[in-house]
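**Student:** Sequence first, then the predicted structure:
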Amino acid sequence: MTSAFREDRSHFEASSPTTSVHGGRGDDGEGAATAPVRQSDDASSTDHVQEKEAAATPLTKKQKFKRHCGRFWWWYLIGAIVLLAILLPIIFLVIIPAIVQRILNDQTMPISGGQFIAVSPTKLNVSILTSLDSPLPARIDPMTLLLYNKDTPTFSPFVNVSLPELHIKGTTPLNIKNQIVTVTNETELISWFANVFDQPTVTLSTRGDPKIHLGALHTNGHLDKTVTVNSLNKLDGFSIQDLQLLMPARENGTNIQGTLNLPNWGTLDLGIGNLSLNLMSGDLRIGLITVYDVYLPRGNNIRYFNGELFLDTLFQNIGTILSTQGDALSGGNIQINATGNATVVNGEHIRFIETILNNRTVTSTTSVVKLASDLISSFTNGSQVSIPDILDEVFGNTTFIQEVLGNWNATKSNSTSTTKKRNLLASIPRSVRGPGALSLFKLGMKMTTGKF
């Protein structure tokens, strides 16, 4: 029993050496037993000191951000990929097109010049000077610009013009120059030209679909602008400047020539070829003149004309004519109206212009003294001749002319026995009869013959 116990004890001692009350493991293992404990205490102390030092020196925001990104960079990478996958389509398909469209909508495209010239019944020579303004440098591909009337319910362009490639940066001039275009809708063109003639200003609408490049990016836009330009305002200021009778008449019947003023108050120059005009006194047609190669830049335009004055109609209807001139003659003037008769380019009638001008009337008011002087100088060429003799030679009826002058003050008679000539004179209003009107006529003759 005893030996067994000892064996067990010795076994216990070998595997588990005794320790002292102070934690020693016996005499032989004291140093070895205590050495590891001391090393562990030193390491713990060092870590504790480092932690205290780290706690005493806080990280900067930049250091914290770098440490944060270093830990979670892959999360941010995934988030950036997802965000770009969402935003890029929105940027390219929504935001950039919206910016470009806003720039197009803000364009004013003021028209500062240009021309519309008829070259055939179906073609026009068109020039337009305008400008585009962009805060971003851009390139625009060649495109077609459609001209139309905005007041027409259905979009119906009347001509199309082509634009070349454009490079826009800031305010950039846009010059469409001398393009021969085909009339695509004559009815709409007539409607627009009618407003050009009748109104002081007219609107011109344009529409196109440009493809715009912003560097490497490109997008499609829609341009639809309406601008206001000055127009003809019924040729306000039209007047016959001078008039000369040709005696004898030329073989083609031409017996009158002179100059007239065709003012253009508009922004666009107009070319309409050879323009024939009816000369009217009231509703009575008393002549036909032609103005050649009519091209009307902005401002007054003095143009030569010639034609035929219907002298037989004029003197056979002297009473009717004088009756329609009552208001004008009371102020010492003669009023001559003109309406369109024909518009011809290269021997072809320009229907869309004739449709407009043949239904419009312009009025010229000329001093009786000046008109009489111009007409009489046609006969005399400044020489001392007898006016009744000239009238007798031209009209073959001196007696009638003398009767007109002698009966200027005649009162209206209801007697059926009154002669036809006296009835014509009696129908003239009192405002155009009397010594004043006769004096004006005599004054014109005296000025021409040098007796005044």
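**Tutor:** Yep, that arrived. Residues are numbered from 1 along each chain as shown.
**Student:** contacts, neighbours, all on C-alpha from now
**Tutor:** Noted.
**Student:** Compute the number of surrounding residues for Asp8.
**Tutor:** 12 (other Cα atoms under 10 Å).
**Student:** Helix or strand next in line after the host helix or strand of it, which one?
**Tutor:** Assigned by DSSP states H and E, Asp8 falls within helix 2-15. Toward the C-terminus, helix 2-15 is succeeded by helix 30-56 as the next helix or strand (DSSP H and E).
**Student:** For that next one, buried residues please.
**Tutor:** By neighbour count with 16 or more other Cα atoms under 10 Å, helix 30-56 contains no buried residues.
**Student:** tell me which strands and helices the helix holding Asp8 is in contact with?
**Tutor:** Judged by 3 or more Cα pairs under 8 Å, 6 or more residues apart in numbering; DSSP states H and E, helix 2-15 has no packing partners among the helices and strands.
**Student:** And it, how far out from the chain middle?
**Tutor:** The chain centre lies 121 Å from the centre of helix 2-15; the measure is Cα atoms, centre = their mean, to the nearest Å.
**Student:** Pasting the second one now:
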Amino acid sequence: MSDKVEVTQYEEIPVKLGKRKRCLLHLRKFWWAYLIGLICVIVLVVPLLLLVGIPNLAQDKINSAKFHIDGIIITKTRGETMTVALNASMAVSGAGIKATIAEFPAELYLADLEPHTPFLSLNFPKTSASSHINLNITQDVKIPDMQAFTTFAAWLLGKETLNLGIRGKSSIRVRGISRSYGISFKKTIELKGVNQFKGIEVTDTSISLQPDKKGDNFHGWVNIPNPSILTVEIVSITP
């Protein structure tokens, strides 16, 4: 008689972990490596954002902005000085950054005449960057180059259109950041000229043999068309 021994063998089947649990186990094991990597990313990205990203973004916004001049009024001309009033606006697309543009001197020149010698300089005031910026400037200015200003006046009177260039250097400060970033402002605007006063009309004329109390014997109305946005004060040069 032989003894029979029954042997029972159990085989453990490995439990298959889900993707989420595997990720959690991996993070628990290598959390220190991910922490070091995150610190390295922050150390690299933040300086690049402050030194490169924000300045480039600010300059791109200025470059793509639409600058429009509504009117230029010149009064109180006396020698090489005058009073200039400029009404303009600038539309900035997607201006979601709260920032301030510092005051800066802007030079005006003829864009189609080399070299670009400025004939006038205006101080653009400090403004808050927004989607629509209004500029209303009235300043007493001195003509920096009389030859350049004379050429501008001749082009304005003789041409149908002319291109006016405006340039300057300023700085912009984004809210929440202590430093300022330099920006360049350069725009070219097409202006309508007087076009040799084409369309001028003299109406209701009359001539009298006897002069009036002012000594005038010719009377009439003169219609001088001005399609340009420039208004110039006309003063009497008679004694």
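**Tutor:** That came in fine, so what should we check first? Because the structure is predicted, anything quoted here is derived from the model rather than measured.
**Student:** Tell me how the two chains score on TM-score.
**Tutor:** Here the superposed chains carry a TM-score of 0.81, computed using TM-score structural alignment, normalised by the length of structure 2; 226 aligned residues with a Cα RMSD of 2.8 Å.
**Student:** which residues are in contact with the helix holding Asp8 of structure 1?
**Tutor:** Contacting residues not belonging to helix 2-15 of structure 1 are not present [Cα atoms under 8 Å, 6 or more residues apart in numbering].
**Student:** Kindly report the same for stretch 179-194 of structure 1.
**Tutor:** By Cα under 8 Å, 6+ apart, stretch 179-194 of structure 1 touches 122-127, 148-149, 156-161, 352-353, 355-356.
**Student:** Just the buried residues of the residues you listed.
**Tutor:** 123-127, 148-149, 156-161, 352-353, 355-356.
**Student:** So which of these belong to helices?
**Tutor:** The members of these that map onto helices under DSSP state H are 352-353, 355-356.
**Student:** Contacts only, for the equivalent of Asn136 of structure 2 over in structure 1.
**Tutor:** Alignment note (TM-score structural alignment): Asn136 of structure 2 maps to Ile176 of structure 1. Ile176 of structure 1 is in contact with 126-129, 161-163, counting by Cα under 8 Å, 6+ apart.
**Student:** switch to 10 Å and redo it
**Tutor:** Ile176 of structure 1 makes contact with 114-115, 126-130, 161-164 under the criterion Cα atoms under 10 Å, 6 or more residues apart in numbering.
**Student:** Structure 1: helices as residue ranges?
**Tutor:** 2-15, 30-56, 61-90, 96-105, 186-198, 311-316, 318-324, 326-330, 351-357, 368-380, 387-395, 398-406, 420-426, 435-449.
**Student:** a markdown table for these, including distance to Thr254 of structure 1?
**Tutor:** Converted to a markdown table, these look like this (distance: least, Cα to Cα, whole Å):
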| stretch | distance to Thr254 of structure 1 |
| --- | --- |
| helix 2-15 | 151 |
| helix 30-56 | 116 |
| helix 61-90 | 75 |
| helix 96-105 | 56 |
| helix 186-198 | 29 |
| helix 311-316 | 12 |
| helix 318-324 | 22 |
| helix 326-330 | 27 |
| helix 351-357 | 23 |
| helix 368-380 | 14 |
| helix 387-395 | 15 |
| helix 398-406 | 24 |
| helix 420-426 | 28 |
| helix 435-449 | 23 |
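**Student:** nearest to Gly170 of structure 1, of those?
**Tutor:** helix 96-105 (11.5 Å; Cα to Cα).
**Student:** who's in contact with that closest one?
**Tutor:** 90-92, 95, 106, 132-136, 138, 210, 212-214, 217-225.
**Student:** rewinding a little: select, out of the helices of structure 1, the one closest to Asn230 of structure 1.
**Tutor:** Closest approach to Asn230 of structure 1 among those (Cα to Cα): helix 186-198, 8.3 Å.
**Student:** in structure 2, what residues pair with that closest one?
**Tutor:** Under the criterion TM-score structural alignment, helix 186-198 of structure 1 matches residues 146-158.
**Student:** Just tell me the aligned range of stretch 39-54 of structure 2 in structure 1.
**Tutor:** Aligned using TM-score structural alignment, stretch 39-54 of structure 2 spans residues 81-96 in structure 1.
**Student:** Just the buried residues of the matching stretch, please?
**Tutor:** Neighbour-count burial for stretch 81-96 of structure 1 flags Ile96 (criterion: 16+ other Cα under 10 Å).
**Student:** Would you mind measuring from Ala102 of structure 2 to Ser171 of structure 2?
**Tutor:** To Ser171 of structure 2, Ala102 of structure 2 is 6 Å away according to Cα to Cα, to the nearest Å.
**Student:** what do you get for Ser64 of structure 2?
**Tutor:** From Ser64 of structure 2 over to Ser171 of structure 2 the distance is 17 Å, taken as Cα to Cα.
**Student:** which of the contacts of helix 96-105 of structure 1 count as buried?
**Tutor:** Looks like the contacts of helix 96-105 of structure 1 have 132-134, 138, 210, 212-213, 218-219, 221, 223, 225 buried, using 16+ other Cα under 10 Å.
**Student:** Okay, and which of the residues you listed map to strands?
**Tutor:** If you go by DSSP state E, those have 132-134, 138, 212-213, 218-219, 223, 225 in strands.
**Student:** Farthest pair within these?
**Tutor:** Using Cα to Cα, the two most remote members of those are His218 and Lys225, lying 21.9 Å apart.
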